[in-house]
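**Q** Can you look at this prediction? I've put the sequence above it.
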Amino acid sequence: MKNRKTILGIMTCQNKKYLFFEKEYFKQLYKIGKKNNIDVYVFYPDSIDWKSKTTNGFQYNPYKNRFETKIFPIPTFIYDRCFYSSRKEYRTYLPYIKKIKQERIPFLGNGLKGKWEVYQILSTNPLFKSHLPKTAIYRGENQLFQWLSTMPIILKPIGGSHGKGVIKVSIQNRAYHILGRAYNNKKIHLIFQNKKEFLNWIHSFTKEKRYLIQQYLNLTTSQYQPYDIRVLVQKNENGQWETTGMAARIGDASNITSNLHGGGKVESAVHLIQKEFSHYKAKEILELIHSFAKTIPPFIEQSHGELFELGLDLGIDQQGKVWIIEVNSKPGRNVFSILGEEQTIIKSVSQPILYTKYLAKNRSLGGNAQ
C-alpha cells in the first residue's frame, strides 16, 4: 500500500449528449493532481470490473486538450460527483455504488441524502432550529390548505437542485397564485380561480417526486430581488474544515429563487450585505454567517458520517435575520469564476486534491482514512 501511487477516481454519471458534465472542473483536478503526485481519472459507477480490479475511465490529455478512454486500476479514493437526473437513473446506479462501498474503497465524503435529512439533523440543535424555516414532508391537499390558511408556502423536491421544480403557492383575493420553475427550467406563473383546477395542477406537478412544504420567506434585496449567500466550506490538507469562499447569488424580481440556472447574477457577499444593511447590522450578519460556516459542517458530520465539502445556502430577510435554506454535499463553484476571485477559484479546486493527500498520508501511517 505504501508504494502504490495514490489514485483519485472521480465518479460521475453518463450523459446522453456528453461524456459527463463538469469537464472543466475535472481538467483542473487532473492538473493539480499531477503536481501533487496523484493520478486523477473519471469513471462511471457501473464501469468497474471486479475480477481484473480495473475500470474503464477517462483521463484528461493536456497536450490534446481532451479526455481519452483508458483502462485504470481501481482508485485509492473516490470523489463522488454524480448528479442524478431522475430517480430511475439513481436506482440504476445504486447497486454498483453499493458494491463499491462493500469493497471499502473510501470516498472523500458520503453525500447527503436530501433536504429532509439535513433539516432533521439541524433541527436537533436549538440554535440552528431557530434559523430554519418551518418545513415538513408534503402529504397532500389537507396539509396544503392548512398551511396556506396562515402563510404563503414553497413546495420543493426533496432531491432537487438548481431551483428546478420549486414553486411558491399563495392565496390572494380568493385566487390561488403559483410562481416558480418547472423541471425544464421554464418559468411558471399561474392564477387559478377554481379550487379543483388548482388542486389538479398541484397533484399533476408533484406526483412524480417527493416534495417538502416550507414556509415562504421574503428573502429579497431592497429592490425586491431574491438573493442568497452561497458559502463553500471544504476540508483542507490537515483534514480540518475551513471556509473557501462565499458569494451572493441574486435573481430578478420576477423569480422566487436566486439560482444561476434561472438567470441569476453573482456579487460579492460582503459588498451586498454592507449595501443592504447598516454598518452594525452588516457586521452582525457576517459574524453569524462565519459562525454557521464553522459549526454546521462538523455538527452534520456527527449524525451523518464523513463529509468533505458543503455548500451552505443562507438567506437574509429584510429585518436582517439569517435563515439556513439548504446544505448541499455536492456544491458547484462557478459563482467564484463569475466573480473572478482567482485565489478562491484555485483554492476551491485544490482542496479535493490536498484532502486526498491527507487521507493517503493518514492511511500509510496506519490511521483511519475515513
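**A** Done, it's in. Here the structure is a predicted model, which is why all the values come from computation and not from measurement.
**Q** Every contact and neighbour count from this point should use C-alpha atoms.
**A** Fine.
**Q** in stretch 167-182, what's buried?
**A** 167-171, 176-181 (16 or more other C-alpha atoms under 10 Å).
**Q** Please report how far the spatially most central residue of the chain lies from Arg230.
**A** Centroid-nearest residue in the chain: Asn328, 3.1 Å away (criterion: C-alpha atoms, centre = their mean). Between Asn328 and Arg230 the computed distance is 10 Å (C-alpha to C-alpha, to the nearest Å).
**Q** Pull up the overlap in contacts between the two.
**A** 311-312 (C-alpha atoms under 8 Å, 6 or more residues apart in numbering).
**Q** Downstream of the lengthiest helix in the chain, the next helix or strand is which one?
**A** Taking DSSP state H as the criterion, the chain has its longest helix at helix 279-304. Downstream of helix 279-304, the first helix or strand assigned by DSSP states H and E is strand 309-316.
**Q** by contact count, what packs against that following strand?
**A** strand 227-235, helix 279-304, strand 322-328 (3 or more C-alpha pairs under 8 Å, 6 or more residues apart in numbering; DSSP states H and E).
**Q** change it to 7 Å
**A** On a contact count with 3 or more C-alpha pairs under 7 Å, 6 or more residues apart in numbering; DSSP states H and E, strand 309-316 meets strand 227-235, strand 322-328.
**Q** Taking strand 309-316 as reference, get the angle to the first one.
**A** Calculated by axes from the mean of the first three to the mean of the last three C-alpha atoms, to 10 degrees, strand 227-235 forms an angle of 150 degrees with strand 309-316.
**Q** Pull out the buried residues from the longest helix of the chain.
**A** 281-282, 285-286, 289, 292-293, 296-298, 300-301, 304.
**Q** Next up, a structure to set beside the first:
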Amino acid sequence: MTRTKVGISIQGTSIYLDDRTVVLSEAIAKKWKVPSNQTITMRFGSAKQDVKIVTASTSNSLRVNPALASKIGLHHGAQLNLHYRQNASTLSIGPLIGVMISRVYASSNDRPFGAITAFCKEMTDACDLFGAIVCFFPPDEMRANAQTLSAYSYSNGSWSKKTFPIPNVIYNRLTSRKYENMANVQQFMKDAKARHATDIFNEKYLNKTEVFEALRKDNTLHGYLPESYLFKNYQMLKSMAARHPVLFLKPITGSLGKGIIRIRKEAGDGFTCHFTNLAGVRKQSFSSLTAVFQALSGKLKTQRYQLQQGLDLITSDGNPVDFRALVQRGAQGQWAITSIVGRIAGTQHFVSNLARGGSLTTVPGALAKSSFSSATRVSVSGRLRKASLDIAKGIETQIPNHFGELGIDLAVDKMGKVWLLEVNSKPSKDDNTPLNNERKIRPSVKQIVQYARFLAKF
C-alpha cells in the first residue's frame, strides 16, 4: 500500500486559513491528485469535515486552523498517514488509535496511568514513528451513542485530556473483567463497531474452559492439549486421578498463578495438595481422594476451576520451567511470533509467574539444563514456535472474537513434547520485557501500532 506521511501544522495567522480551509504541500496534492479550491471531505477517526484544499510549496505538511484542530483532537507536530480517495472525494488522515485502560490517576502528572504509564508513552513513540495518533481512556469516559471521546494523549512533553472523534481502531487493555463487563463499556464497544466501523481487538478476556473447549474442536490441535475439563464433581476427580498421578486445579478466570492447586497421588491411598497463596505454597496431606474433595468443596462454591492433567515438565536446578510466547498480528494482519521466553519457577513454587518469584530466561537458556541432546533442543525450540502459531490460529478460527495479540503459555515434558497450559488475551506489558533494559520501543509495541494501521487501511 502506498503511504504518505504528513506533519500536522496548526496555524491561524493566514488571512485565508479559516476552519474550512487547509493548506497541503503541492507535491502531496499532486501525488494523490487532490483537487485544490474545491470542497472535499476530510476524515480523522469518525470525524468528517468539509474543507477546501489550498496548496503551498511546503514540504510534507498539512496546515489546519486551531479551531478545527481542537475540534477533532489534532496537535501541532503530529505525524500522520494521508490518502485521498477520488471516487469519494475524501482526504483521510490517521489512523487514530484508542486504547481502553482501567484507570487514570489525574493527580499524578508523572504516572497518570499507574504501572502502564511507560507502556502508554512507548505506544505514543511508536505512533510517532509509524504515523498515527494514540489516545487513552478509562471506562467512565465510555458512553452509548458517543460521537466524541474525552481521552488522554501525550504531546509537547506532557499528558493532557482532549476531545477526540471515535477512533479508527480500539485496543482493549482493560485489566479487569469487572470493568470489561460494565454495561456502558459493552454498549460503547457495540456502538463504535456498528456506527463508526471501528475495529476493536482483544475485545474480551478468555477463560481457561472456553479456550480448551474451543481448541478441542480442531483435531489438528489435540496433540497440544492436556486432558482438561471444567471441574464439576467428585466422579470427575476420581476418574482423572485414576489416569494421572498429578492433577492441577486452576481458577478459570485466574491470572498470575493465583489460586492454583496441585494434587499428587502418594503411595497407598494418600494424596498431597499444594495450594498457592500470596505468601508462597501451603502443603496439606490427605488420607484419601474423598478427603481431598471434601477439603475443596468449599472453594468450588465461590470459584470455578479447570481440572487439568499434570505434566512431567523439564526443570532447571529442580524448578519447573515453562514458556510464554507472545504472538501478534502485524503490518500485514498475519500472526507472527514476537518473542518466546523461558520462565523458571521460584524455589518452593510450582508456578513460574514472575509475581510468584519466577525468573525469565531465553529459550536456549531454559533448555540448556534439560537432559536433551543439542539436536533435541533445536527440535523442541522449533516445536514451541509451531505450537504458538497453531494455537493462535486455532483461537482465531474457533472463538468468534477479534484478537491482535495473545500470550500463549506452553510447557515441554521430559520426552520433549510441547503442551498448552493456557492462553491469555491480556498479556502483561511488563512480563515480556526483553532480557535487556534499553529504553527503546519494544518490537511488541511496534507490532500493535502496525496492526492497528493495517486495520484502519493506512
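**A** Yep, that arrived. Keep in mind that this is a model prediction, so the values were computed, not measured.
**Q** The longest helix of the first structure maps to which residues in the second structure?
**A** Here helix 279-304 of the first structure aligns to the second structure at residues 374-399, judged by TM-score structural alignment.
**Q** and what of stretch 317-326 of the first structure?
**A** Aligned by TM-score structural alignment, stretch 317-326 of the first structure falls on residues 413-422 of the second structure.
**Q** Give the buried residues for that stretch.
**A** Neighbour-count burial for stretch 413-422 of the second structure [16+ other C-alpha under 10 Å]: 413, 416, 418-422.
**Q** can you tell me which of these lies nearest to Glu26 of the second structure?
**A** Nearest to Glu26 of the second structure among those is Glu422, at 53.6 Å by C-alpha to C-alpha.
**Q** isn't the closest one right next to Lys208, touching?
**A** Yes: here Glu422 of the second structure reaches Lys208: they are 6.4 Å apart, a contact under C-alpha atoms under 7 Å.
**Q** Would you mind confirming that Val335 of the first structure makes contact with Lys265?
**A** No: taking contacts as C-alpha under 7 Å, Val335 of the first structure lies outside contact range of Lys265: 8.7 Å.
**Q** With neighbour numbers in mind, choose between the two.
**A** Taking other C-alpha atoms under 10 Å, Val335 of the first structure and Lys265 do not tie; Val335 has more neighbours (21 against 18).
**Q** Surely the more buried one is within a helix?
**A** Yes: assigned with DSSP: H, G, I helix; E, B strand; the rest coil, Val335 of the first structure falls within a helix.
**Q** for it, what are its contacts?
**A** By C-alpha atoms under 7 Å, 6 or more residues apart in numbering, the residues touching Val335 of the first structure are 247, 266.
**Q** Would you mind measuring from it to Asn236 of the first structure?
**A** Distance of Val335 of the first structure to Asn236 of the first structure, computed by C-alpha to C-alpha: 20 Å.
**Q** just the helices in the stretch 51-200 of the first structure please.
**A** 87-102, 115-123, 126-129, 141-148, 195-206 (DSSP state H, counting those that start in this stretch).
**Q** most tightly surrounded among those?
**A** Among the helices of the stretch 51-200 of the first structure, helix 115-123 has the highest mean neighbour count (mean count of other C-alpha atoms under 10 Å), at a mean of 18.
**Q** Counting by contacts, list what it packs against.
**A** If contacts are counted by 3+ C-alpha pairs under 7 Å, 6+ apart, helix 115-123 of the first structure sits against helix 126-129.
**Q** What's the average distance for the helix it packs on when superposed on the second structure?
**A** Its matched residues in the second structure lie on average 2.3 Å from helix 126-129 of the first structure after superposition (mean C-alpha distance after the TM-score superposition for the first structure).
**Q** Return the subset of the buried residues of stretch 167-182 of the first structure lying in strands.
**A** Using DSSP state E, the subset of these located in strands is 167-171, 176-181.
**Q** Could you identify the most distant pair in those residues?
**A** Ile171 and Arg181 (18.4 Å).
**Q** quick one: what's aligned to Gly157 of the second structure in the first structure?
**A** In the first structure, Gly157 of the second structure lands on Tyr63 (TM-score structural alignment).
**Q** And its match, how far from Ser350 of the first structure?
**A** In terms of C-alpha to C-alpha, Tyr63 of the first structure sits 21 Å off from Ser350 of the first structure.
**Q** Settle it for me: which of these two has more neighbours?
**A** Ser350 (19 against 6).
**Q** before we move on, the earlier item: present the buried residues of stretch 413-422 of the second structure as JSON lines; the columns should include distance to Val281 of the second structure.
**A** Below are those laid out as JSON lines (distance: C-alpha to C-alpha, whole Å):
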{"residue": "Asp413", "distance to Val281 of the second structure": "23"}
{"residue": "Gly416", "distance to Val281 of the second structure": "28"}
{"residue": "Val418", "distance to Val281 of the second structure": "26"}
{"residue": "Trp419", "distance to Val281 of the second structure": "24"}
{"residue": "Leu420", "distance to Val281 of the second structure": "23"}
{"residue": "Leu421", "distance to Val281 of the second structure": "20"}
{"residue": "Glu422", "distance to Val281 of the second structure": "21"}
